[in-house]
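Just a sequence and a predicted model for now, questions to come.
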Amino acid sequence: MHYRRLGSSGLQLSALSFGAWLTFGNQVPRSEGRNLVAAAWDHGINFFDNAESYANGNAESVMGDVIADLRLPRDGFCVSSKVFFGAAEDPRPTQRGLSKKHVHDACHAALKRLRVDALDLFYCHRPDPDTPVEETVWAMDALIRQGKVLYWGTSEWPAHLIREAHRVAKTHHLVAPQMEQPQYNLLHRERVELEYAPLYAELGLGTTTFSPLASGLLTGKYADASKDEPARLEREELGWLKRIVVGDESERRVERARRFAEAAKAIGHPPATLAIAWCLRNPHVSSVILGASRVEQLLQNLAALELVDTLDEVQWQQLEAAAA
């Protein structure tokens, strides 16, 4: 495993990390969740990502349970949570958002579910138009000063709001956000590579990116662009995700993913592994969050580490051109 600093901080995260989105507390039984966390740990992963909204909090409960069961040393791993959407099935106004109350309540609920004394990383899962950025910055600073959170950041925030949070923090001598968790893959590049580009040096921003496979599109597990997307997107309860992932027809994401899979086959490596390795080539990516429902799948994805320096520049350009 390789380790990278989280932006300008001193925290070193595994270049590949493991997340619970759409799997823990829902798709994956507890026994397999234990196997996945054990395999991740055995292969050097030290960052486990979660959120209050994943399986309505059950993902955090399962992850906290299996980490405790495996008796992983607390000083050897980092665990995260995210606040915004809430954990309730139909959240009331004070059970969601980024108000001081919900940020406080969500943190303490996550601590109980994950069975830890502090969250290593705590993200604002989306911007909250109903809460001033200043209120959220003060709330996060308070949790850090209480020792409940070590680093806080954002997820899918526009650059101007990240800058606003830093301005508030600097003005009032508060702790500023250290990291952002955006989607990043061959089909979604603009935010990480263009919008956030000035922030890496200007603010020392780190990124823990998610969906390196575009929720399965880049695995090549489909036959007909009109109807056969990957199995995950075919699940009835994930129709909302399918609409987001496939996107507008003008973006031609399914067609681009097919071309990428064909190029990967020509090079001689699995498209999923190559897609993850491609993300790792970006020096501004602190950690790429992997999702898996089987240990075999996780191990195949971990092989991406070996491919980063295996392919030559011409081959990487061929893959990028295929997905362009």
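Alright, I've got the coordinates. Numbers count the residues shown, from 1 in each chain.

switch to C-alpha atoms for all contacts and neighbour counts from now on
Will do.

Show residues contacting the host helix or strand of residue 258.
Using DSSP states H and E, residue 258 sits within helix 253-267. Residues outside helix 253-267 that contact it (CA atoms under 8 Å, 6 or more residues apart in numbering): 187, 217-220, 225, 229, 246-247, 270-271, 274, 315, 318-320, 322-324.

and residue 27, what does it touch?
Applying CA under 8 Å, 6+ apart, the residues near residue 27 are residue 293.

What distance do you get for the nearest residue to residue 97 once chain neighbours are set aside to residue 98?
Counting by CA to CA, 6 or more residues apart in numbering, residue 84 is the residue found nearest to residue 97 once chain neighbours are left out, at 4.3 Å. To residue 98, residue 84 is 6 Å away according to CA to CA, to the nearest Å.

Residue 269 too?
Residue 269 is 43 Å from residue 98, where distance means CA to CA.

Pasting the second one now:
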Amino acid sequence: MEKINISHTDLEVSRINFGGNVFGWTLDEKQSFEILDAFVEAGFNFIDTADTYSWWVNGVGGQSETIIGKWIKARGNRDQIVLATKVGSETKEHPKDISKKHILKSVDESLQRLQTDHIDLYYTHFDDDITPVEETLSAYDEIIKAGKVRYIAASNISPERLIESFKVSKENNLPKYVALQPHYNLLERDDYETKYANIVEEYSLSVMTYFSLASGFLTGKYRTEDDLNKSVRGNSVKQYLNAKGLRIINALDIISEKYNTTPATVSLAWLMAQPHIAAPIVSATSQSQLQTLFDAPKLNLDAEDLEILAIANK
């Protein structure tokens, strides 16, 4: 199984990052254990979650971390897993918050749910745009020195605040972000490529993309409005049922037929072919979906494939 080092760290991760948002939402505890077992048995080791997953179920969250924690304890495999979680998200209970007080409280709650003494990669999930960057980074400094967190990363932060964080880190000898988790996929490219790619290049960040399959649209199962009823995510992909979206699906069909694989596998392979993309975040709720994930790192798209996808994206 090919693995890659997250920049500026000794964390060696598989090239697929399993998205734990499904745990406690579309998968119950037993089903979650089965999916996690299959994921690690196939040689993968990178799991992503957040303190608020799945808040949309009960308005609070914590279900995903709790299930992962129970699984890790039951399997006794913490040393085999690279575990990422997040802080700062908004729920019905509280607004976005990356203050020192909130971080120090939240990290302990996550550790308790995850039943571990450390988090490998801790993300600023959302920026509250209020807390001084130095306050947030000093909180991370404290929990890193306490051994609760190994490295920090960023997700939904503006380019300006992200750049400021690197400046403050350098000037004050505070921890710096080693990775970025942006919204990026074959269909939605502009925001990342125009606003963040240069920052990623300058600071040599590893990138773990979210919505890697555009909420499932890039699997190819949504081709008409009638298809929107196929899953709980159907309404999320309605926006992609347009000329551009269908051009990309057609291009994925051509390439997946060439390699006897699926549009989802091709979409993930395309992401992994892009600069600095370490491990796309993607979920699965069945063994067949897992196989789609497992096949992606094995697929090397050629120049012709990439050109077909580039033309479809215009």
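That came through fine. Everything numeric here is computed off the predicted structure, so don't read it as measured data.

on that earlier part again, give me the more crowded residue out of residue 84 and residue 98 of the first structure.
residue 98 (30 against 22; other CA atoms under 10 Å).

just to revisit the earlier point, shared neighbours of residue 84 and residue 98 of the first structure, anything?
Among the neighbours of residue 84 of the first structure, those also in contact with residue 98 (CA under 8 Å, 6+ apart) are 124, 128.

all helices of the second structure, in order?
In the second structure, the helices defined using DSSP state H lie at 29-41, 55-58, 63-75, 100-114, 133-145, 159-172, 190-195, 197-202, 243-259, 263-272, 287-295, 303-312.

ok, for residue 182 of the second structure, nearest residue in space, not its chain neighbours?
Nearest residue to residue 182 of the second structure in three dimensions, chain neighbours excluded: residue 209, at 5.2 Å (CA to CA, 6+ apart).

Correct me if wrong: that neighbour contacts residue 185.
Yes: counting by CA atoms under 8 Å, residue 209 of the second structure does reach residue 185; the two are 7.4 Å apart.

Pick out whichever of the two has more residues nearby.
residue 209 (24 against 21).

Residue in the first structure paired with residue 27 of the second structure?
Residue pairing (TM-score structural alignment): residue 27 of the second structure is matched to residue 28 of the first structure.

Go ahead and confirm that match touches residue 293.
Yes: the pair residue 28 of the first structure / residue 293 is scored as a contact, 6.0 Å apart, by CA under 8 Å.

Let me see the contact set for the closest residue to residue 35 of the first structure other than its chain neighbours.
Computed as CA to CA, 6+ apart, the closest residue to residue 35 of the first structure that is not its neighbour in sequence is residue 295, at 6.8 Å. Applying CA under 8 Å, 6+ apart to residue 295 of the first structure gives the contacts 32, 35, 36, 39.

any idea what residue 295 of the first structure aligns with in the second structure?
The alignment partner of residue 295 of the first structure in the second structure, by TM-score structural alignment, is residue 287.

contacting residues for residue 187 of the second structure?
Going by CA under 8 Å, 6+ apart, the list of residues near residue 187 of the second structure reads 214, 245, 248, 313.

now with 7 Å?
Remark: with contacts taken as CA atoms under 7 Å, 6 or more residues apart in numbering, residue 187 of the second structure is in contact with 245, 313.

Please report the distance of it from residue 225 of the second structure.
Remark: distance between residue 187 of the second structure and residue 225 of the second structure (CA to CA) = 18 Å.

Can you tell me how far the aligned residue in the second structure for residue 170 of the first structure is from residue 240 of the second structure?
Counting by TM-score structural alignment, residue 170 of the first structure corresponds to residue 170 in the second structure. Separation of residue 170 of the second structure from residue 240 of the second structure (CA to CA): 41 Å.

Excluding chain neighbours, what is closest to the match of residue 170 of the first structure?
residue 176 (8.0 Å).

so who does the one you found touch?
Residues in contact with residue 176 of the second structure (CA under 7 Å, 6+ apart) are 152, 166, 169.

rerun at 8 Å
Neighbouring residues of residue 176 of the second structure by CA under 8 Å, 6+ apart: 137, 152, 153, 165, 166, 169, 170.

so the first one touches residue 173, yeah?
Same thing as residue 137 of the second structure. No: at 9.8 Å, residue 137 of the second structure does not count as touching residue 173 under the criterion of CA under 8 Å.

In terms of packing, which of the two has more residues around it?
A direct count of neighbours by other CA under 10 Å for residue 137 of the second structure and residue 173 places residue 137 higher, at 25 against 12.

can you tell me which residue in the first structure aligns to the more buried one?
Matched to the first structure by TM-score structural alignment, residue 137 of the second structure sits across from residue 137.

residues contacting that match?
Residue 137 of the first structure is in contact with 165, 168, 169, 174, 175, 176, counting by CA under 8 Å, 6+ apart.

does the fifth one really touch residue 143, like I thought?
No: under the criterion of CA under 8 Å, residue 175 of the first structure is not in contact with residue 143, lying 10.2 Å apart.
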